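> prediction below, plus the sequence it came from.
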Amino acid sequence: MAQQVTDATFSDEVLRSDKPVIVDFWAEWCGPCRMVGPVVDQIGEEYGDKVKVLKLDVENNPATAMKYGITSIPAIYVFKDGEVAKQTVGARPKAALEQEFAEFLK
């Protein structure tokens, strides 16, 4: 299961990571977020040697969500070398996410 990241830990866990980081921006009340959550967890389990997978609850961590302009969730961002490298918004099936983020999962 993907680890939680917070406003306080975001810089260390994501921006300073030595490998790409997939961050799932979500909220408890968001139905599509609950649908895509297990898919994100599976990607983390399967590709954990290549990417780090984390989840950020936008309700409890508004500073980070605001910093990255998160207005629609679920939003899934890939960070590489401290920068946003790719992003997608909305619930997607696993195959679509794997294709979207293929360059980071190789």
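On my side now, so go ahead. This is a predicted model, so every value here is computed, not measured. Residues are numbered from 1 along each chain as shown.
> all contacts plus neighbour counts: C-alpha atoms, from now on.
Fine.
> residue ranges of the helices in this structure, please?
10, 31-47, 62-67, 94-100, 102-105 (DSSP state H).
> how about the ones you listed in a markdown table, adding distance to Q87?
Listed next are the helices of the chain as a markdown table, based on distance: least, CA to CA, whole Å:
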| stretch | distance to Q87 |
| --- | --- |
| helix 10 | 17 |
| helix 31-47 | 14 |
| helix 62-67 | 13 |
| helix 94-100 | 9 |
| helix 102-105 | 12 |
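> mean neighbour count and distance to A75 for those helices - can I get that in JSON lines?
Output for the helices of the chain, formatted as JSON lines (neighbours: other CA atoms under 10 Å; distance: least, CA to CA, whole Å):
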{"stretch": "helix 10", "mean neighbour count": "18", "distance to A75": "16"}
{"stretch": "helix 31-47", "mean neighbour count": "17", "distance to A75": "9"}
{"stretch": "helix 62-67", "mean neighbour count": "14", "distance to A75": "10"}
{"stretch": "helix 94-100", "mean neighbour count": "14", "distance to A75": "12"}
{"stretch": "helix 102-105", "mean neighbour count": "14", "distance to A75": "17"}
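> try this one next to it:
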Amino acid sequence: MIEVNDENWEEKVIKASKEKPVLVDFWSPRCGPCMIIAPVLEKLEQEYNGKFILAKLNVDENPETARKYEIMSIPTVVLFKGNEQPAGFIGARTESFIRNFLDKQL
């Protein structure tokens, strides 16, 4: 898992996603559901063994990127894969929902 911010977003997410999908967790420390979903995403990153990079962006500290991607609710999870249209979901979803999402997208 990597932390990303407004300054390194282009390199760590956009450019990196051309080599390997990057799953971004848009979150905030003041968000209860964000704290619930975070360990699930980290567990799945380990289980999927390098099939994607998990990145976390704190929307409170990085409002520019959150605005650019029109993040209105958190947690919002978005998968970036090269030039493909990003896909994602909003809210603290179940592990099985997230696993199904990843299986379809990867």
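All right, it came through fine. Please read all numbers here as calculations on a predicted model, not as lab measurements.
> P74 of the first structure: what's it in contact with?
Taking CA atoms under 8 Å, 6 or more residues apart in numbering as the contact definition, P74 of the first structure lies against D24, F25, W26, A27, C30, P32, C33, V36, V89, G90, A91.
> same question for P63 of the second structure.
Residues in contact with P63 of the second structure (CA under 8 Å, 6+ apart) are D6.
> residues contacting E45 of the second structure?
Residues in contact with E45 of the second structure (CA under 8 Å, 6+ apart) are M1, K51, F52, I53, L54.
> compute the number of surrounding residues for the last one.
The number of residues packed around L54 of the second structure, counting by other CA atoms under 10 Å, is 22.
> and the one 5 residues further on, by the same measure?
A total of 21 residues lie near V59 of the second structure under the criterion other CA under 10 Å.
> that one touches C31, doesn't it?
No. Counting by CA atoms under 8 Å, V59 of the second structure does not reach C31; the two are 10.6 Å apart.
> which residues touch the residue sitting nearest the centre point of the second structure?
The residue lying closest to the centre of the second structure (CA atoms, centre = their mean) is V24, at 1.6 Å. Neighbouring residues of V24 of the second structure by CA under 8 Å, 6+ apart: L54, A55, K56, L57, V77, V78, L79, F80.
> repeat that for 7 Å
Counting by CA atoms under 7 Å, 6 or more residues apart in numbering, V24 of the second structure touches L54, A55, K56, V77, V78, L79.
> what's the spacing between P29 of the second structure and I36 of the second structure?
The gap separating P29 of the second structure from I36 of the second structure is 11 Å, by CA to CA, to the nearest Å.
> ah, wrong one, I meant V78 of the second structure
Distance from V78 of the second structure to I36 of the second structure, by CA to CA: 17 Å.
> same check on N83 of the second structure?
Distance from N83 of the second structure to I36 of the second structure, counting by CA to CA: 30 Å.
> with M72 of the second structure instead?
According to CA to CA, M72 of the second structure stands 19 Å off from I36 of the second structure.
> ends of stretch 14-30 of the second structure, what's the gap?
27 Å.
> can you pull the contacts of the closest residue to the residue nearest to the centre of the second structure other than its chain neighbours?
With CA to CA, 6 or more residues apart in numbering as the criterion, V24 of the second structure has its nearest non-adjacent residue at 4.7 Å, and that residue is A55. Neighbouring residues of A55 of the second structure by CA under 7 Å, 6+ apart: M1, I2, E3, V4, V22, L23, V24, D25.
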